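Participant: what's the 3D shape of this:
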Amino acid sequence: MPRRVFVHIGAPKTGSTYVQNVLFDNAERLEKAGILIPATFAAHDQAMTDLREVPWRDPEAYWTWDLLAEKAAAFRGDVILTSEGFGAASAEQAKRAVESLQPAEVHVVVAARDLWRTFPSMWQQSIRARGTWRFEDFLAAVEKGEFEGFWEHYTANRMFLRWGDLVPPAQRHLVTVPPPGVSHDLLWQRFAGVFGIPDGLCEMTEPTANPSLGAPEIELLRRVNAALGDRYPHRMPYQRVVQQHLVKAVLQKRANNVRFGVGLDRADWVMALAEEQINQLRAYDCHIVGDLDELRPAVMTDSHSPGELADRQLLDAAVETIVGMIGHADELRQMIPPGHSGVLARVRRGIRRRLG
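Facilitator: As a prediction, this is how the structure comes out:
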């Protein structure tokens, strides 16, 4: 049985991918030091979809929450489980997760980021997960109190009410995300301190190239999603096709110079929300790593919504994207070894026969 189990539950868009990359890249070093990161990142992600019983779980997924918990239970030392999707579990699902890890000492780790940066990042993530709503509609829904899912799935306050209350105050940890321009190393140091990872044990990983899309690119993807209709309706097929061959292969490689964000007309509203969030977390009994003042937006510049772009900007982006996809298709073609070009034709004929 492990001594302690740290469950890092999110929130999304708080640098979790960077932290996870460092953890998994150093899994062997950590295990030798008595800290287990079970299996792979994909295993944690699959266990998350099982725990939450989401309808978009990959039917071919192997890992379940119980299987991951069983892997953790067999280790004598400390264990870290991590998925930014854990935080969206219901109260009942969170209770099941924590109880399945006991009698080990369970710690809940949550990260928080200022709302000025979170709003556009969260909306972009929803579009990259096959969403179709406009940025201004998303903001309006949050502002009118018509989208509680944002607060439930993307803020530490709500996550703590479902997860944090299941463990003693000393085992609840809040990590604040440093302001823009600060090195990723500081975020890692904060997480490492919570996990009890000694300085210098891990080799630092370069931040993964996962750039945000610019306004024309994300608006183009939103319209593509709407035009897809019922094609690629689930998470995994969409990721394998649209994410792999459109977003990663083409859209992310564009300059993405036209940025978007919350307009200054909503600055007072966002600042008021930030103060409310800070006050709630200050009143919550937990271990804070960082500074709650970092949840107050440091830089608020005027921005526009992708929905306000001129048709010419979108047309130019669409044409350049088609050119990019032609180049991507040619790269894939060149990867086929000489003499094997007929393989694809046979595969296509076989697929047509099965579908026909």
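Participant: from here on, just use CA atoms for contacts and neighbour counts.
Facilitator: Will do.
Participant: so which elements touch the biggest helix by length in the chain?
Facilitator: Ordering each helix of the chain by length in residues (DSSP state H) puts helix 311-334 first. Applying 3 or more Cα pairs under 8 Å, 6 or more residues apart in numbering; DSSP states H and E, we find helix 311-334 packed against helix 215-227.
Participant: picking that back up, after the longest helix of the chain, which helix or strand is next?
Facilitator: Scanning forward in sequence from helix 311-334 by DSSP states H and E, the next helix or strand is helix 341-355.
Participant: how close does the residue lying closest to residue 64 once chain neighbours are set aside get to residue 82?
Facilitator: Spatially, and ignoring its direct neighbours in sequence, residue 64 is nearest to residue 47 (4.3 Å; Cα to Cα, 6 or more residues apart in numbering). Between residue 47 and residue 82 the distance is 10 Å, computed by Cα to Cα, to the nearest Å.
Participant: am I right that residue 205 is in contact with residue 21?
Facilitator: Yes - if you go by Cα atoms under 8 Å, residue 205 and residue 21 touch, sitting 6.8 Å apart.
Participant: now do the SS call for the closest residue to residue 101 other than its chain neighbours.
Facilitator: The shortest distance from residue 101 to any non-neighbouring residue, by Cα to Cα, 6+ apart, is to residue 69 (6.3 Å). What DSSP: H, G, I helix; E, B strand; the rest coil gives for residue 69 is helix.
Participant: residue 69 contacts residue 99, doesn't it?
Facilitator: No - contact between residue 69 and residue 99 fails when scored by Cα under 8 Å: they sit 10.3 Å apart.
Participant: compare these two (neighbour count), which wins?
Facilitator: A direct count of neighbours by other Cα atoms under 10 Å for residue 69 and residue 99 places residue 69 higher, at 20 against 13.
Participant: related to what we said a few turns ago, count of residues packed around the residue nearest to residue 64?
Facilitator: By other Cα under 10 Å, neighbour count at residue 47 equals 26.
Participant: cool, the one 4 residues further on as well?
Facilitator: Neighbouring residues of residue 51 were enumerated by other Cα under 10 Å; the total is 20.
Participant: one more, so I can put them side by side:
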Amino acid sequence: MFNKIYLHIGLPKTGTSYLQNALDALSREGELLRTSYPVLNTCEDHTRIQSGNGEAIAFQLLVEKVPDFCVQTVARLTAELLAKADQSKANLLISSEHFSNADPERMVHVLDILKAHAISVEVLVFVRPIDRLCYSRYHQEVKRHAESRVYGAEFFESFSSHMLQQVELIGNLPCVTHIFDYKAGGLLAVLLEFLGEDSGLHVPFTDQTVNRSLTELELKLLRQINAIFKKPELSTRISDRWIYANPQAPSMVDNTDPEQLVVVLRQLISEQGERFAAPVCLAMLERLLAVTGGARSTEENKSEAVPVVQPDIDGLMQMALEEIFNSMHIEEQVSEYAKQLLPTRDVFDPVHYLLLNRDVLAAGVDPILHFKQFGRKEGRFSSFSSIGKIFD
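Facilitator: Okay, here's the model as predicted:
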């Protein structure tokens, strides 16, 4: 029985990946004295983006990914995480960005399950001013979801609407919620101090550039490519290629008047204010509306501290064309084949599983054994909820 179980609900673009990598590293090194952060990912490379230890649990709370919710599955995944936790520590920390998009009723089920293992369950959330948050998220949408719209009123409204859904979810949870201000240079120290750990703990990596925002030229080119192909897989491959080729390139400066975004957000709040009457909602909204102002890039400290080589359009186009060719040559054929498969809930199709999990395919391992040993725990589900007896 833990004293407290902390559930870190990572809002997108608030340093969640950085915190998760740092906690993962500190846990491996045995540096956390009061807090158990079970390490579920066996990867030793802390220079790349990793997911939080609550990913498999949180995945089950996403309606669009798991239409049929199963409390028993969540209970089993929670038990597996608890089995890897250090019971000698006073508190347990679970983290995932997926929690921020959870179905409210499913989230309550998770809280109920966790309450059986601690004296109290409390939520942790970092909140960033809406102008910085929205601009950073826009770059993420262009990179990962083939966004092609310009950064303007239409995107402001869709982003703000989704943000308010997350505020409503977190603000109405039946538990204590701790809200922290986003600080580009001190996220980890703030969290460690709150947890009662040494805020000066050293982390064995200094920076993560794999997820930086785009330069002005990269953004313009990728938006044009997205408008033509509309393929998130392609935009991800191209942006990753550019970023790895020039990880320290300065991100595009945001010259948008933050008041434009504030007006949109305030209008949405006024139209449905009763949804955000809870004290936690109001506290989160106060921080969201505390705009920073001024034209700054999304990677302020990096771009000023490190001399970089500006990317040239020929090099960017060459890399993009190579990824487009690879996509057309391989991915399109695989996608067409995948569409011909007719999965059912009663039969596990190993081919379908491999198509949805390309790393398993590349590793050349048995998909059935992989799903049984790792897939379920990692939340790797195809259209099937179980493996048929034919494979047992």
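Participant: and residue 79 of structure 1, that's in a strand?
Facilitator: Yes - the assignment for residue 79 of structure 1 (three-state DSSP) places it in a strand.
Participant: can you tell me what it aligns to in structure 2?
Facilitator: Aligned by TM-score structural alignment, residue 79 of structure 1 pairs with residue 92 of structure 2.
Participant: pretty sure its match contacts residue 8?
Facilitator: No - if you go by Cα under 8 Å, residue 92 of structure 2 and residue 8 don't touch, sitting 10.6 Å apart.
Participant: quick one: contacts for residue 19 of structure 2?
Facilitator: Contact analysis of residue 19 of structure 2 by Cα atoms under 8 Å, 6 or more residues apart in numbering lists 187-188.
Participant: using the three-state scheme, assign it.
Facilitator: With three-state DSSP as the basis, residue 19 of structure 2 sits in helix.
Participant: how far away is residue 52 of structure 1 from residue 87 of structure 1?
Facilitator: Distance, residue 52 of structure 1 to residue 87 of structure 1, using Cα to Cα: 10 Å.
Participant: more neighbours, those two?
Facilitator: A count of neighbours by other Cα under 10 Å puts residue 87 above the other of residue 52 of structure 1 and residue 87, at 30 against 19.
Participant: I'd guessed the more buried one sits against residue 49; true?
Facilitator: No - if you go by Cα under 8 Å, residue 87 of structure 1 and residue 49 don't touch, sitting 11.5 Å apart.
Participant: is it fair to say residue 179 of structure 2 lies in a helix?
Facilitator: No - using three-state DSSP, the assignment for residue 179 of structure 2 is strand, not a helix.
Participant: apart from its chain neighbours, what residue comes closest to it?
Facilitator: residue 125 (5.2 Å).
Participant: from the contact counts, what lies against the helix or strand containing that neighbour?
Facilitator: Following DSSP H and E, one finds residue 125 of structure 2 within strand 118-127. In terms of contacts (3+ Cα pairs under 8 Å, 6+ apart), strand 118-127 of structure 2 is packed against strand 2-9, helix 104-115, strand 176-181, helix 279-288.
Participant: which part of structure 1 matches the second one?
Facilitator: Okay, so that is helix 104-115 of structure 2. Counting by TM-score structural alignment, helix 104-115 of structure 2 corresponds to 91-102 in structure 1.
Participant: tally of neighbours for residue 213 of structure 1?
Facilitator: 24.
Participant: can you pull the contacts of it?
Facilitator: 124, 251-252, 256 are the contacts of residue 213 of structure 1 under Cα under 8 Å, 6+ apart.
Participant: thinking again about what came up before, any idea how far residue 244 of structure 2 is from the match of residue 79 of structure 1?
Facilitator: Taking Cα to Cα, one finds residue 92 of structure 2 at 35 Å from residue 244 of structure 2.
Participant: more neighbours: the two, which one.
Facilitator: Shown here are residue 92 of structure 2 and residue 244; by other Cα under 10 Å, residue 92 has more neighbours (25 against 13).
Participant: wait, what's in contact with the more buried one?
Facilitator: 2, 4-6, 35-37, 85.
Participant: conserved subset of those residues in structure 1?
Facilitator: Mapping the contacts of residue 92 of structure 2 onto structure 1 (both residues aligned by TM-score structural alignment, their matches' Cα atoms under 8 Å) leaves 2, 4-6, 35-37, 85 still in contact.
Participant: ok, so of those residues, who is nearest residue 173 of structure 2?
Facilitator: In terms of Cα to Cα, no member of those lies closer to residue 173 of structure 2 than residue 6, at 13.4 Å.
Participant: what about that closest one, neighbour count?
Facilitator: Using other Cα under 10 Å: residue 6 of structure 2 sits among 24 other residues.
Participant: in structure 2, what sits opposite the residue nearest to residue 64 of structure 1 in the alignment?
Facilitator: Going residue by residue (TM-score structural alignment), residue 47 of structure 1 aligns to residue 57.
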